[in-house]
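In: Sequence and computational prediction follow.
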Amino acid sequence: MLEKSVKTVIETCLGLKPDERLLIITDTATDPVIGDSLLKYAHRRSNDAVLLTMKERDYNGEEPPDLVKAAMLEADAIIAPTKRSLTHTDARINACKRGARIISMPGITAEMFGSGGMMADYIELDRMIRSVRPLFEDAKEVRVRSTAGCDLILDVTDCEWQVDSGICREPGIGVNLPAGELFVAPRGADGIAIIDGTVAGLEEEDTLLEVEIRDRRAVSITGRGSEKLKDLLDRAGDAAYNIAEFGVGMNPEARLIRNILEDEKVMGTVHIAFGTSAAFGGDVNAGIHLDCIIRDPEIYLDGERWNWEMIDPC
């Protein structure tokens, strides 16, 4: 099953060309079988591929070592199966500015690599998400409600909705794998978010959080796990309390497994994120990005109900 996923990553998603230089970045907390499998497959294709293993970062969005940063600037394509996310780092942004294509796989495990969200038909998933995007792009306001008490209003006027479908063939773009979400850096956010799913950085914790949000900032965080979440945010500084992202899960193969990489892609969920938004059209660079899952939401676009049954499944 790993062979299938390796082929999906390199052939289907990355579309790696024979003359391209591939950099694989992993760390001491990630199963080495993933990086090794990717490297061996690339070498069998005669690609100029290099594998770097760094020390595990402390949190999502923390910059990699300078040696890794330098290597990223020389690569045509990058695959990063790491414990903590490199997606929202200056290193990733600068590499993309140089034209690199980057697939980030933060928190990936060997079991995840060969099952669940990785089994999606990524060509069809790309088509499906792009077919939905115009509905969200036309909206000025997104409202999220749930029976758990969530009632959050996001101002998305003139915001650019981003597609993360796993297809990473154009210079300068970055995606996650497993993929499958439509997301945005909102202009504004107000209300109450009930986070009753996985919280990035606290995947092993039994969390249930109530977040009061005013002017796109979390002004109060209470509930199970709140002190630990606030500790993570406080380490990064005041900007970490920014509401950086709103995302809609779109991958029909993804499962809720208490791993934020896959959980945020689950069809029928949405998520918000704290911290950095500069990597995808926002105006905050906090040095941290923490996604948080909201289960069983109701979504309203300018007052009109939208749900996943309105799209064709893959």
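Out: That came in fine, so what should we check first?

In: only C-alpha atoms for contact and neighbour calcs from this point on.
Out: Fine.

In: Over to residue 53. Which of the three states is it?
Out: Counting by DSSP: H, G, I helix; E, B strand; the rest coil, the backbone at residue 53 sits in strand.

In: Pull the number of nearby residues for it.
Out: Residues near residue 53, counting by other CA atoms under 10 Å, number 16.

In: same check, this time on residue 33
Out: Number of residues near residue 33 (other CA under 10 Å) recorded here: 12.

In: And residue 200, how far from residue 293?
Out: Residue 200 sits at a distance of 9 Å from residue 293 (criterion: CA to CA, to the nearest Å).

In: Mind listing the shared neighbours of those two?
Out: Residues touching both residue 200 and residue 293 (CA atoms under 8 Å, 6 or more residues apart in numbering) are residue 260.

In: Who are the contact partners of residue 307?
Out: For residue 307, the contact set (CA under 8 Å, 6+ apart) comprises 298-299.

In: on that earlier part again, neighbour count winner among residue 200 and residue 293?
Out: Remark: of residue 200 and residue 293, residue 293 carries more neighbours, 28 against 25, as counted by other CA under 10 Å.

In: The more buried one is in contact with residue 203, isn't it?
Out: No: between residue 293 and residue 203 there is no contact under CA atoms under 8 Å: 10.9 Å.

In: any shared contact partners between those two?
Out: If you check residue 293 and residue 203 against CA under 8 Å, 6+ apart, the residues they both contact are residue 260.

In: where along the protein do the helices fall?
Out: Under the criterion DSSP state H, the chain contains helices at 2-7, 32-44, 66-72, 90-97, 110-113, 122-137, 226-236, 260-263.

In: First-to-last residue distance for stretch 66-77?
Out: Start and end residues of stretch 66-77 are separated by 18 Å (CA to CA).

In: Quick check, residue 158 in contact with residue 140.
Out: Yes: between residue 158 and residue 140 there is a contact under CA under 8 Å: 7.3 Å.

In: Neighbour count: these two, which is higher?
Out: More crowded of residue 158 and residue 140, by other CA under 10 Å: residue 140, with 15 against 12.

In: Quick check: residue 300 vs residue 103, distance?
Out: For residue 300 relative to residue 103 (CA to CA), the value is 31 Å.

In: Who has more neighbours out of those two?
Out: Legend: neighbour count by other CA under 10 Å for residue 300 and residue 103, higher for residue 103 (28 against 18).

In: try this one next to it:
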Amino acid sequence: GGINVEPKHLNGIADILEKFLKDAKTIRVTSSIGTNILLDVSSRKWYRDVGIFEKGKIGNLPAGEIFIAPKNSNGLIMIDGSLTSIGRLKEPIRVMVKDNRIIEAPDFLKEAEALGEFGIGLNPFAVLSGNLLEDEKVAGTVHFGFGNNTSFGGTNEVPLHLDGVITQPIVFKDNKRFQLP
């Protein structure tokens, strides 16, 4: 599984992707099942989880993502991979966001109040299993975090953070489609 990846390999992928995305003003994510959300990421910092830990810092394994706290977001997210507290999904879960606020979603997701994170999976060894720590790292997927994002540049201060994975996203930087790693 995902634990078998070499951190230096992930770091190299993260370097390339972060360099490409650092000047992005917007990210749009669409999918064949209806996802269509626009994220304002201008002047926000991208963070990485590649399995290289500094002394005194914490992280999780398996590694393999870059992520950001969007300034704003509007649109529909159809989560079709997995979701915190549920695991693998049998049916997609619909989440509507307006001005970063969750306006339509199952009740337990509404408790998170806002969209707080957009992440891109980088780990070619990670497999979608229902364990979100690994699922959000699967190469070719993206995930959205709902709720708290104060530890990575956001302002959503709520007591929970729930992640939902989209398995076959189409992603655009400033209206230009790009290939996920």
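Out: Thanks, I have the structure now. No experiment lies behind these values; they were computed from the predicted model shown.

In: Now compute the TM-score of the two chains, please.
Out: TM-score for the superposed chains, counting by TM-score structural alignment, normalised by the length of the second structure: 0.94, backed by 181 aligned residues with a CA RMSD of 1.5 Å.

In: if you compare the helices of the first structure, which one is most tucked away?
Out: Among those, helix 260-263 has the highest mean neighbour count (mean count of other CA atoms under 10 Å), at a mean of 26.

In: And the strands in the second structure?
Out: Listed in chain order, the strands of the second structure (DSSP state E) span 26-30, 36-40, 47-49, 65-68, 72-79, 82-83, 87-88, 93-98, 101-104, 115-121, 142-147, 161-166, 170-173, 176-178.

In: Superpose on the first structure and give me the mean offset of the second one.
Out: In this overlay with the first structure, the average offset of strand 36-40 of the second structure from its partner residues is 0.3 Å by mean CA distance after the TM-score superposition for the first structure.

In: which other helices and strands contact that strand?
Out: The contact analysis (3 or more CA pairs under 8 Å, 6 or more residues apart in numbering; DSSP states H and E) places strand 36-40 of the second structure against strand 26-30, strand 72-79.

In: so the last one aligns onto which residues of the first structure?
Out: What that stands for is strand 72-79 of the second structure. Matched against the first structure by TM-score structural alignment, strand 72-79 of the second structure falls on residues 188-195.

In: quick one: the residue in the second structure sticking out farthest from the centre from residue 115 of the second structure, how far?
Out: Within the second structure, residue 55 marks the point farthest from the mean C-alpha position, 25.3 Å out by CA atoms, centre = their mean. Per CA to CA, residue 55 of the second structure is found 30 Å from residue 115 of the second structure.

In: what's the closest non-adjacent residue to the residue positioned nearest the centre of the second structure?
Out: Nearest to the mean C-alpha position of the second structure, by CA atoms, centre = their mean, lies residue 119 at 2.4 Å. Nearest residue to residue 119 of the second structure, sequence neighbours excluded (CA to CA, 6 or more residues apart in numbering): residue 67, at 4.0 Å.

In: repeat for residue 93 of the first structure
Out: Leaving out its chain neighbours, the residue that sits closest to residue 93 of the first structure by CA to CA, 6+ apart is residue 279, at 6.5 Å.

In: What's the local residue count around the corresponding residue of the second structure for that neighbour?
Out: Aligned counterpart of residue 279 of the first structure in the second structure: residue 151 (TM-score structural alignment). Residue 151 of the second structure has 10 neighbouring residues, counting by other CA under 10 Å.

In: what separates residue 151 of the second structure from residue 82 of the second structure, distance-wise?
Out: Distance of residue 151 of the second structure to residue 82 of the second structure, given as CA to CA: 23 Å.

In: Then residue 94 of the second structure?
Out: 12 Å.

In: repeat for residue 130 of the second structure
Out: Distance of residue 130 of the second structure to residue 82 of the second structure, given as CA to CA: 6 Å.

In: which neighbours do the two share?
Out: Residues touching both residue 130 of the second structure and residue 82 by CA under 8 Å, 6+ apart: residue 88.

In: For residue 191 of the first structure, the count of nearby residues, please.
Out: Neighbours of residue 191 of the first structure using other CA under 10 Å come to 18.

In: Ok, residue 245 of the first structure next?
Out: For residue 245 of the first structure, the neighbour count with other CA under 10 Å is 27.

In: Could you find the closest non-adjacent residue to residue 305 of the first structure?
Out: Nearest one to residue 305 of the first structure, counting by CA to CA, 6+ apart, is residue 299 at 5.9 Å.

In: And that neighbour? What does it align with in the second structure?
Out: Counting by TM-score structural alignment, residue 299 of the first structure lines up with residue 171 in the second structure.

In: ok so, going back, compare residue 94 and residue 82 of the second structure (neighbour count), which wins?
Out: Higher neighbour count among residue 94 of the second structure and residue 82: residue 82, with 27 against 15, using other CA under 10 Å.

In: can you tell me which residues contact the more buried one?
Out: Contact analysis of residue 82 of the second structure by CA under 8 Å, 6+ apart lists 88-89, 128, 130-132, 135, 164-166.

In: Nearest to residue 73 of the second structure, out of the residues you listed: which one, please.
Out: residue 164 (15.5 Å; CA to CA).

In: Leaving out sequence neighbours, find the closest residue to the closest one.
Out: Nearest residue to residue 164 of the second structure in three dimensions, chain neighbours excluded: residue 83, at 4.4 Å (CA to CA, 6+ apart).

In: wait, doesn't that neighbour sit right on residue 163?
Out: Yes: using CA under 8 Å, residue 83 of the second structure is in contact with residue 163, at 5.7 Å.

In: any common contacting residues for these two?
Out: Shared contacts of residue 83 of the second structure and residue 163 (CA under 8 Å, 6+ apart): residue 132.

In: And the corresponding residue of the first structure for residue 117 of the second structure, how close does it get to residue 170 of the first structure?
Out: In the first structure, residue 117 of the second structure lines up with residue 245, judged by TM-score structural alignment. Applying CA to CA, the value for residue 245 of the first structure to residue 170 of the first structure is 23 Å.

In: ditto for residue 156 of the first structure
Out: Between residue 156 of the first structure and residue 170 of the first structure the computed distance is 26 Å (CA to CA).

In: Residue 101 of the first structure -> the second structure?
Out: Residue 101 of the first structure maps onto no residue in the second structure, with residues paired by TM-score structural alignment.

In: how near is the residue nearest to residue 69 of the first structure when sequence neighbours are not counted to residue 139 of the first structure?
Out: Once flanking residues are discounted, residue 69 of the first structure sits nearest to residue 91: 5.6 Å by CA to CA, 6+ apart. Going from residue 91 of the first structure to residue 139 of the first structure by CA to CA gives 32 Å.
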